[in-house]
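# what shape does this take:
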Amino acid sequence: MAPKHVSTSARALSFMAACAVALVSGTPYLYSTYANQLTTKLELTAIQSNIVAAGVHYGLFLSGPLFGRLVDSRGPRTVGLLSSGLLMTGYAGLSLTYSGLFYSFGFFASFLFLILVGMGSQAGYMTSVSTNAHNFQSARGIAMGVPIACFGLSALLFAQINNLFYKEDTQAFLLLVAKAIGGTILVSVLFLTVFPTQVVEPVVQSEAAPASIGVGTGIGQVVLVPHSAVDDDSTDLSEDAEDRRRRTQERERLLQVDQAGHARNPTTTTAIAHQVPSGFQLFRTTHVAQMLLLSVLFLSGPSLMYVTNAGNIIRSIYRDHMDDPSVPPSDEDLIRLQQLQNFHVSLISLCSCLGRISVGLMSDVGRRGGSKWWGVKRVGFLLYAGLCVWLGQTFGSRVESIQDLTSVSVLVGLGYGSVFGVAPTIVSEWFGVSNFGTNWGWISIAPAIGGQVFNLVFGSLYDREAQHEHTLECFGVECFHTSFALGAFSSFVGVATLIYLSMATRTTRS
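Just a heads-up that it's a prediction; the model follows:
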């Protein structure tokens, strides 16, 4: 067994490398900083622009099962290298498209390259989060929350670089992003390590959902789950005595009941390692997994609509307040618009980062229960995230000025970040860490569906209003109020789904 200080140092180095990968992988949310420039250069309509924007979300979320499976089977380094190649190709291709190289089919080229950007981002995300999920199993919330927060901070980092050095040179900026991301990931993957498990003990997932709401397997059964070497790294992985006592009591209780609620012999159960379903099978047969997926869908769709279209919304309000909106904006106006876009992208990114890291930390503390801590289940923090998204969409439906958008950016950023800060931890604890990549990959399909639906809705409503102006642009708050109202309804349904999920899992501490 390696000396403690060696293992701790290697673990810390791997943690920092995972965070570095995440920090440069979250650039799909950077799209709003160059969306207007790309749209103008390629002469795209609003719905075409939203289809192009959807490409990055298709790549990001639909590739989740693929890269989740790969990171579970091949390890994080292989997937990290794929991430580097995909992101460099995607951004370099976008830069060339913007330069006019693919002008005759710029719409399709930009759509394709953004798909590659999305896929590379998902690969980087899976690389970083899965590494920490395996290495820090007793503090998953904060260990996964930090790289997830870095992922959300990525857009802020590059938006500020754009604002400081590349205000009027979008092509050079996109090329810089390609080089910076590729180089950072290539160096970081050298230090990524998933530490081998040394002890296998029969446990029931600490926050498993109850059988009474339809979990297929793994509830009321013992599953052989790899246990990290706590002897070597007790400082990193140990839990307090009270938490261990509650875990023991819960396991003893769950061992007495099978899926149908019948008595089960604990000795017999302990002797058999039941296979927990994963991937599509999990979401086909497990009720709580279905509810979790639906809640993510209803909340992420409206959030992605705003993240993707913040630039269009700002431009609509700004142009409407010009003396003559039909006159093309001056160079001074264009610079001011770029600054406003960068500000709101940075604000969304910063709030997303705060939501991701704070909800991970608080859910680690809150789940312990008892008089010493809050006793709040992780799903309760997901409910908080849903309320933030709902409030943000509601405020958005009443926006009258660019200043009003600040509260929308803060709330949507906090809510969206918090959803993706705590949901992966819930997946790893409810359904096990061994297939975390695969299971979370399937959950990540939900934002692809929700985001696409709401982006198409936004683009259709925007173009319908633009027809009144007889241009490709729409001026005024009427361009987006209805879209926000629909987003508020969707997020309300998501909150209702989470309330049901919280009540259904009230007998556990998840």
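
# from here on, contacts and neighbour counts on C-alpha atoms
OK.

# leaving out chain neighbours, which residue sits closest to Y29?
A155 (5.8 Å; C-alpha to C-alpha, 6 or more residues apart in numbering).

# report the distance from the helix or strand containing that neighbour to the chain centre.
Per DSSP states H and E, A155 falls inside helix 140-165. Centre-to-centre, helix 140-165 and its host chain are 12 Å apart (C-alpha atoms, centre = their mean, to the nearest Å).

# buried ones in it, by neighbour count?
Residues of helix 140-165 classed as buried: 140-163 (neighbour count, 16 or more other C-alpha atoms under 10 Å).

# ok, back up a step: thought the residue nearest to Y29 was touching H344?
No - contact criterion C-alpha atoms under 8 Å: A155 and H344 do not qualify, at 10.5 Å.

# overlap of the contact sets of those two?
Contact criterion C-alpha atoms under 8 Å, 6 or more residues apart in numbering; residues shared by A155 and H344: none found.

# coming back round to it: check contacts around the residue nearest to Y29.
So A155 contacts G26, T27, P28, Y29, L30, V345, S346, S349 (C-alpha under 8 Å, 6+ apart).

# what do you get if the cut-off is 10 Å, keeping everything else the same?
23-33, 161, 342, 345-350, 353 (C-alpha atoms under 10 Å, 6 or more residues apart in numbering).

# can you list which of these are found in helices?
Applying DSSP state H to the contacts of A155, the entries found in helices are 23-25, 31-33, 161, 342, 345-350, 353.

# thinking again about what came up before, next SSE downstream of the helix holding A155?
Next helix or strand after helix 140-165 toward the C-terminus (DSSP H and E): helix 170-188.

# I have a second one here; can you model it like the first so I can compare?
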Amino acid sequence: MAPSSPASIPRITALDFDANRRHRRHSRESGRHSRESGRRTFGDEDFDFMGEVAQEIIERDRRKMRREVVRVLSFVCAVLCCLCAGSITSFSLYGARFLTDLHYTQYRVNAVSIVAELAMYLPVPLYGYLCDRYSPPPLALLSTFLFGFGYLLAAYTYKSGPPADATRDTQHGWPFSVMILAFIGIGSGTSCMYLSAVATCAKNFATAKYRGFMLAVPIAAFGLSGMWESQVGAHLLYQKLPDGRKGEVDVFKYFVFLAGTLVGVGLLGTLGLRIVDEEELIEHGVENLERSGLLDESEFFRESPDPTPAPRTYGTIGESGSGTATPSDDNFSEDFDLSESQLLKKREQEGRLRKKKWWLLNHATHAFLTDHTMWLLAAGFLLLTGPGEAYINNLGTIIPTLTPENYFDLTSPPAGHASTHVSIIALASTIARLFTGTLSDLFAPPSVPDNPPSTRVSFSRLVLLLPSAFLLFLAFVNLALPFFTAQHPSLFLLSSTLVGLGYGASFSLVPIIISVVWGAENFATNWGVVALMPAGGAAAWSIVYSVAYSRAADGEDGECRGYACFGTWAIGCSASVAVAIVLWSFAWKLWKQRNVVV
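Coordinates of the predicted model:
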């Protein structure tokens, strides 16, 4: 070794090595290769990490795209379901045929329509409860069985002829009670299919910018269903007169057509109605309760025995805990990649989420039922829709009362055909529902005040609801005043137009208001409670009409003509709608006092 001073920096020189040693070329190349390999290994790891990030982003976008596709397809299925579900609104197309072909009295015809109304409205709270907790598809499947059973039974009951107590012939048809049973199934199927479709749209678009329009479209489609179905019955499924001309609807063929159509659409709804991202909706509902001060954190998160244990699965949140409509294969592959501890943690989160949903829905139901403004809204809805339903069900028998006895052209009555009125009501209702739903999105005040304040024009949804109710009021005034429709039967078309506009707009705005004021997470239950109300109103005003009609009818053939057949009923309906306007105005005042954005 060469000597070196302690102060110098130690270094190795060439003299420290044997000049005659063999160079280890392999070692140098190996070292260089090792260093290069090390650099490449680090680059590969970096590349793999970035690749994993990119793959996760792609997978996240793929899941998001799949959710949006499911959301759109569910919306399309919901619109198709509603486009067929309102078949009961075409009752006036064949209601008069029950009088002539089955020899039913006006009491019995009204009994059939009333039973259908009660079956359509009374179970709605139960159906809404099931829809919120177990998802819409089971409800759509139930509607398939109810519609198929109801319309096929009604078809063959009609084909069998008059019942024994309505004819003197030795051969008679099935009892009147069988027709009642058939329309119980039809009414229940209507509410099942309608509620499952509307609830799907309300939840899937709860946070969308145009949620009012997305909710108004299926509701409008429901009103449109009566129009196209009645037109099919009147122009395609008609009876031929002896001279070859087109007669009235063939009721048997019409019922069979409705049975097949609604069974097919019900199966489509069973497969296509899905709620997307329901867990986010639940979290949003809990956050709203926290901000409002109604929710104490310890109230839910404190572990306490639950008297009603949460079910294994609920809604669209299955064992994966996801409210998205994700295929089970993806959930299985995700679970397969998790460790045992991660699986346990995931299942614990799923159980907690299920528990949270049931707690939130129960709390929301209690808050809704104890809110005084809800009962004002529901009472007004009862007083408004009852007369509207009674009008739609009985216009088929009002038309003959406006036809003079010496009027011989029965193919063109002065008040118009029943199918024409049904189409006018359906078309006007559809336009009103879409129009008011769109306006409620464009001009409704924001739920959270803008900062800085926005300069756009905004007004409450009640500004649209109250004038809509006034249009319905004018429709009945047109019938109630003896010098209008009674003297000029063609004005009956004006009443049908006003009924369609006012009735349709109210049926669109009331569920929108419910989803805005009380949230969308419990929408099916809340809307089911309010939708129960028209049952009483429709039954009451249909009974009033049948009593007035029967008292004014001739004793021989039971037919009635003139203002006395409907005048008293129309006056009462006008007063009922006026009271509804007052109740809604009072509810609006209370919402203003509580700073509730409507």
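
# so for stretch 177-191 of the second structure, what gets flagged as buried?
Residues 178-191 are the ones in stretch 177-191 of the second structure that count as buried (16+ other C-alpha under 10 Å).

# report the distance from the host helix or strand of E287 of the second structure to the chain centre.
Element membership for E287 of the second structure, per DSSP H and E: helix 278-292. Relative to its chain's centre, helix 278-292 of the second structure lies at 21 Å (C-alpha atoms, centre = their mean).

# which stretches in the stretch 101-250 of the second structure count as strands?
Ranges of strands in the stretch 101-250 of the second structure, per DSSP state E, counting those that start in this stretch, are 238-240, 246-249.

# include mean neighbour count and distance to V517 of the second structure when you put those strands into JSON lines, please.
Output for those, formatted as JSON lines (neighbours: other C-alpha atoms under 10 Å; distance: least, C-alpha to C-alpha, whole Å):
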{"stretch": "strand 238-240", "mean neighbour count": "16", "distance to V517 of the second structure": "47"}
{"stretch": "strand 246-249", "mean neighbour count": "18", "distance to V517 of the second structure": "44"}
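
# any chance of those in JSON lines, with distance to R40 of the second structure too?
What follows is those, written out as JSON lines (distance: least, C-alpha to C-alpha, whole Å):
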{"stretch": "strand 238-240", "distance to R40 of the second structure": "82"}
{"stretch": "strand 246-249", "distance to R40 of the second structure": "82"}
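
# now do stretch 532-542 of the second structure: which range of the first structure does it align onto?
Aligned by TM-score structural alignment, stretch 532-542 of the second structure falls on residues 445-455 of the first structure.

# so what's the residue nearest to the spatial centre of the first structure up against?
Of all residues in the first structure, the one closest to the mean position by C-alpha atoms, centre = their mean is F420, 4.1 Å from it. By C-alpha under 10 Å, 6+ apart, the contact list for F420 of the first structure reads 145, 148-149, 152, 296, 300, 352, 355-357, 359-360, 382, 385, 444.

# Y318 of the first structure now?
By C-alpha under 10 Å, 6+ apart, Y318 of the first structure lies in contact with N312, P325, P329, D333, R336, L337, L340, S401, I402, F475, G476.

# name the nearest of those residues relative to V204 of the first structure.
Each of the contacts of Y318 of the first structure was scored against V204 of the first structure by C-alpha to C-alpha, and N312 proved nearest at 48.5 Å.

# and the closest one, what pairs with it in the second structure?
N312 of the first structure maps onto T397 in the second structure, by TM-score structural alignment.

# state the distance from G279 of the first structure to V203 of the first structure.
Look at G279 of the first structure and V203 of the first structure: by C-alpha to C-alpha, to the nearest Å, they are 21 Å apart.

# ok, which stretches of the stretch 301-450 of the first structure are helices?
Remark: helices of the stretch 301-450 of the first structure, listed N- to C-terminal, are 331-366, 378-396, 405-431, 436-443, 445-469; assignment by DSSP state H, counting those that start in this stretch.

# and for the stretch 1-150 of the first structure?
Remark: helices assigned in the stretch 1-150 of the first structure by DSSP H, counting those that start in this stretch are 4-25, 31-42, 46-57, 64-74, 76-99, 106-135, 140-165.

# elements contacting the third one?
Under the contact criterion of 3 or more C-alpha pairs under 10 Å, 6 or more residues apart in numbering; DSSP states H and E, the helices and strands touching helix 46-57 of the first structure comprise helix 31-42, helix 106-135, helix 287-320, helix 445-469.

# cool, and the fourth one?
On a contact count with 3+ C-alpha pairs under 10 Å, 6+ apart, helix 64-74 of the first structure meets helix 76-99, helix 106-135, helix 436-443, helix 445-469.
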